[in-house]
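Chemist: Predicted model, plus sequence, below.
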Amino acid sequence: MSSGNCTVNAVPRPVMLITPTDPLGGDHMDFARELADFRYYAVFKGASQRVEDAAMLVRKPQGYDEEEYAGHGLWVDTDKLYRLDSGRDWTDDYRAVTEAEARQLRAQIDANWAANWNHHVISADGVPFAVVVTHKDARRNLRPYRIGRYEHRGFGQTDLLDRLPDEQAWSVEDVAPEAATEALVRMEQRQREGSWFSGGYAVFHTLADVLDLDSAYAVVPRPAPEHEFTARLSEQEARRLTALIDLRRAKKQVGPVDGHQHFALFNRTEDAADPRNAHSVVRSTVDSSLPKWEMFLRQGEWLSAVRPSDQTPLLPLGAADLDAVTAALMSGEHRYLEVRSRETGPVALLRLTGTTEESAVDLGWEPSEILTRLPGEESWFVGEVDEQGMERRRYASALLRRSVRFAEDEYRYFAVFPTPDLLFDLARAVLVVRRRGEAQEKFAGLAGWVPSSPDEHLDRKYLGRYLPISHEEMERLVS
């Protein structure tokens, strides 16, 4: 469904983790990318990269989530940038845009809806329950669409208008687009008030903002007289939104320390409620057009690093929080580092216990001295992860290396584990499977090898819980 230059219902698609041109500063360190509430991207179907020719506006909160602006104040889930990065939507392109450009494109999308579509509010016994649009050009013979957060991409075909004559309690009113948005807000508020939500209320600056929880500026137990625009929250929504608001507030209050901007890195936005939950601290010079990113190792020692990815929730640190977070990192029993090369990729996975360094080798750890080589390896850089992040990386590495090592064996053997956290202890395996071509068998004790059922395919039933093993390892497990 196209309206004007902006394709309102262009099918979503993806992108790889290739950083596009960054109009918010690139590598010139104003840190707008790190400090922005959202990162915005315009998607294009043709050669033009002008905002007015964009087919889609996408924003990314911190983390991997993506949201498309669907018009009428609605942001809906999408995977467009992922699909573009992965090459699945190779005919399209995208670029990062500034907040001003995002506002321009958002207004353009709303204007296209207003120019090309009639808006109708359908009520039952006088209570609005749906917003429906019909195209102004009847010759196009397009079906009506219902507008809503839970419709695919924010709108979906509907027969509500066809059913009107048979529904005596129903009525329809033709309205302006702004009134349609207000009706959507009132329906959202009514639905939330009728729920069992007990997380308090989100407070907004404008009525239309109610359709976008992330635009809230406060979370309160109950609305005060000055809180004109509110929405009831679940406990989970309240926790996430409170953390997000605190994170935004902190971003606006913290400046450089000793000529560097420091950031704490987290797995989830909610974790930033306590800076000591950080799994890493990084810093960058602030007075250089060629920034130098570093990762905290220990007091007075920083290792070469890279700019945090768009997916990483982060919190700027002032002097007091910097001391508290680095002290918390150093007090942990283990720390986990990933060493990579800008030229060749993975170098090593490390575990630090105090000043003792070990490298992940197959399913275990062996003493190493990788960090001592770092100053002489200009292409190397380091990132810190938590224990779960390291386990995921170790598993991916072991799975790949063992798959290659045993690929030419007549039979390929696999150990299956009850839970992913036991993958590195072969003695904890609960099942042994072997494959020859496409045939799969499992070891059944005295019965020996018996065919596996179709639903016992490794990647169907045991995904993330198996490892390739050698013939010798198989014999030890089945003996």
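Modeler: Perfect, I can see it now.
Chemist: use CA for all of it now, contacts and neighbours both
Modeler: Will do.
Chemist: can you give me the helices for the protein?
Modeler: 32-35, 80-85, 99-116, 160-163, 177-193, 235-253, 319-331, 370-373, 387-405, 458-461, 471-478 (DSSP state H).
Chemist: Columns mean neighbour count on top of those, output as JSON lines?
Modeler: Below are the helices of the chain laid out as JSON lines (neighbours: other CA atoms under 10 Å):
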{"stretch": "helix 32-35", "mean neighbour count": "18"}
{"stretch": "helix 80-85", "mean neighbour count": "22"}
{"stretch": "helix 99-116", "mean neighbour count": "18"}
{"stretch": "helix 160-163", "mean neighbour count": "14"}
{"stretch": "helix 177-193", "mean neighbour count": "19"}
{"stretch": "helix 235-253", "mean neighbour count": "18"}
{"stretch": "helix 319-331", "mean neighbour count": "15"}
{"stretch": "helix 370-373", "mean neighbour count": "12"}
{"stretch": "helix 387-405", "mean neighbour count": "16"}
{"stretch": "helix 458-461", "mean neighbour count": "12"}
{"stretch": "helix 471-478", "mean neighbour count": "14"}
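Chemist: In contact with residue 248, which residues?
Modeler: 35, 37 (CA atoms under 8 Å, 6 or more residues apart in numbering).
Chemist: Tell me the spacing between it and residue 211.
Modeler: Using CA to CA, to the nearest Å, one obtains 19 Å as the distance from residue 248 to residue 211.
Chemist: Looking at the helices of the chain, which is nearest to residue 276?
Modeler: helix 319-331 (4.8 Å; CA to CA).
Chemist: Nearest the geometric middle of this protein, what residue?
Modeler: residue 64 (1.3 Å; CA atoms, centre = their mean).
Chemist: I'd say that residue and residue 311 touch.
Modeler: Yes. Counting by CA atoms under 8 Å, residue 64 touches residue 311, with 5.2 Å between them.
Chemist: For residue 147, give me its contacts.
Modeler: Residue 147 neighbours (CA under 8 Å, 6+ apart): 130, 131, 132, 133, 154, 155, 156.
Chemist: Give the closest residue to it in space, chain neighbours not counted.
Modeler: Distances taken as CA to CA, 6 or more residues apart in numbering put residue 155 closest to residue 147, at 4.5 Å, once the chain neighbours are dropped.
Chemist: Put this next to the previous one:
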Amino acid sequence: MFQPYLADYRYYALFESQSHMSDIGRATGLYRSISAYCEERYEGHGRWELSIGLSMSSERDSYADYREASPAEVEYLKRRTDEQQQEQPQSSPGESAGVVALLAARRNAEPVDGHYYFAEFDELADVVDVDRAHALIRCPASGGGKWEMFLHEGTWVPGEEPRRKHVLPVGREDVERISRARETAEARYFDVWLGGTVENGLYRHVLVRRTGSADETIDDLGWQHTDVLRRLEPGWWVLELGERAFGSSRYVAVMMGRSRRFGDRRHDYQAFFNSSDDVYDFGKVLFLARRLPNPYELEYELLTPDGWKWVSGSLGGESLPISEEEFQRLAAPHPDGQGAGDVTR
């Protein structure tokens, strides 16, 4: 359904326990949200302040929960908060440029050829410039039917409702502009979900990078050709990601794959890098270590020019599980006489 993505703010009541949610009088606060990860709490007398109350309710040790509030409940909670709080002399901060742009677009949104179209962005602040959009999605203006994602001219593939995404309603001119930009982009990034197929307890999906006419999927630290976008099956769906989100997804996939592959080995060999972007290049290894089998705290043996050195606690940087063969290759002396144990942090 597209209606939530054309509304102004959505309002929520937070409760200490899910069992309290039927009684609005037991709500602990009134919150509003306009986009993903953007929430504010009502502080009284027209003041809204940034908050993480709704987000914290989803933490594992939290009993709190929230639900959408009706217009009458919103007015009740506003009046109650106004009565509890002294009026503040300062005025509320103005809405950000991204919020202003999003509100205006939602109020003026109209269907285009029977669909509502939305541009998808990495950050709320990016919606002020449609050229920053990394995806174009749509859904039928009738209110029924499925979400679709733009792949290329004349081709829309099954997509997903953008529940936790920043999306901007766009008209015909911007639809054409974004479509052209997606087709001519130097690189595009996709996440193809294979329906309800499960592997190792997780739903299967395939990460795809498109450069020109070539599609590649991750192959451990490298890439291999794939035609998955040309053979989509019923029940599959596709998301187009921004470069940063794709990078995070690729890193997680590599880490999970390697952790499973090396999980039963004797020594937990690891290579350490400055950042997650470096783990695909063994030329950027900072140092090597092996984790000791202590279930209660982090203990390592760090490879140094003088042999193994015991250390405890975090070693810093980003670590990558490596095989014993990879360890031996990285630990071997370099042509310049230097080995991985000579590299200091």
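Modeler: Right, received. Where do you want to start? Nothing here was measured: the structure is a model prediction, and the numbers come from that model.
Chemist: Got a TM-score for the two of them?
Modeler: For this chain pair, the superposition-based TM-score is 0.86 by TM-score structural alignment, normalised by the length of the second structure; 321 aligned residues with a CA RMSD of 2.1 Å.
Chemist: that older thread, for the contacts of residue 147 of the first structure, could you give me CSV that also reports neighbour count?
Modeler: Compiled in CSV, those are given as follows (neighbours: other CA under 10 Å):
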residue, neighbour count
130, 19
131, 27
132, 25
133, 25
154, 22
155, 22
156, 16
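Chemist: between those residues, which is nearest residue 305 of the first structure?
Modeler: residue 154 (39.9 Å).
Chemist: Quick one: residues in contact with the longest strand anywhere in the second structure.
Modeler: Secondary structure assigned by DSSP state E gives strand 188-199 as the longest strand of the second structure. Contact partners of strand 188-199 of the second structure, identified using CA under 8 Å, 6+ apart, comprise 182, 203-211, 228-229, 235-243, 246.
Chemist: buried stuff in it?
Modeler: Within strand 188-199 of the second structure, the residues scored as buried using 16 or more other CA atoms under 10 Å are 188, 189, 190, 191, 192, 193, 194.
Chemist: quick one: what's aligned to residue 60 of the first structure in the second structure?
Modeler: Correspondence of residue 60 of the first structure to the second structure, assessed by TM-score structural alignment: residue 33.
Chemist: just residue 349 of the first structure next, same as before
Modeler: With TM-score structural alignment as the criterion, residue 349 of the first structure pairs with residue 207.
Chemist: Isn't residue 299 of the second structure up against residue 309?
Modeler: No. Counting by CA under 8 Å, residue 299 of the second structure does not reach residue 309; the two are 10.7 Å apart.
Chemist: Please pull up the equivalent of residue 51 of the second structure in the first structure.
Modeler: Per TM-score structural alignment, residue 51 of the second structure is aligned with residue 78.
Chemist: That match: how many residues sit nearby?
Modeler: 21 (other CA atoms under 10 Å).
Chemist: Distance of it relative to residue 180 of the first structure?
Modeler: Residue 78 of the first structure sits at a distance of 23 Å from residue 180 of the first structure (criterion: CA to CA).
Chemist: cool, residue 81 of the first structure as well?
Modeler: 29 Å.
Chemist: cool, residue 239 of the first structure as well?
Modeler: Distance, residue 239 of the first structure to residue 180 of the first structure, by CA to CA: 30 Å.
Chemist: likewise residue 311 of the first structure?
Modeler: 34 Å.
Chemist: now the strands for the stretch 51-200 of the first structure?
Modeler: With DSSP state E, counting those that start in this stretch, the ranges of strands along the stretch 51-200 of the first structure come out as 56-60, 67-71, 74-77, 93-97, 117-124, 127-135, 145-147, 155-157, 170-175.
Chemist: In CSV, list the ones you listed along with distance to residue 466 of the first structure.
Modeler: Converted to CSV, those look like this (distance: least, CA to CA, whole Å):
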stretch, distance to residue 466 of the first structure
strand 56-60, 33
strand 67-71, 34
strand 74-77, 32
strand 93-97, 38
strand 117-124, 53
strand 127-135, 48
strand 145-147, 44
strand 155-157, 41
strand 170-175, 56
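Chemist: Out of those strands, flag the one nearest residue 41 of the first structure.
Modeler: Closest of the strands of the stretch 51-200 of the first structure to residue 41 of the first structure is strand 93-97, at 4.3 Å (criterion: CA to CA).
Chemist: Check the burial of residue 227 of the second structure by counting its neighbours.
Modeler: 12.
Chemist: What does it correspond to in the first structure?
Modeler: Residue pairing (TM-score structural alignment): residue 227 of the second structure is matched to residue 369 of the first structure.
Chemist: Surely that match is in contact with residue 357?
Modeler: Yes. Residue 369 of the first structure is within contact range of residue 357, at 6.6 Å (criterion: CA under 8 Å).
Chemist: which ones are touching residue 168 of the second structure?
Modeler: 5, 102, 105, 106, 118, 119, 120, 127.
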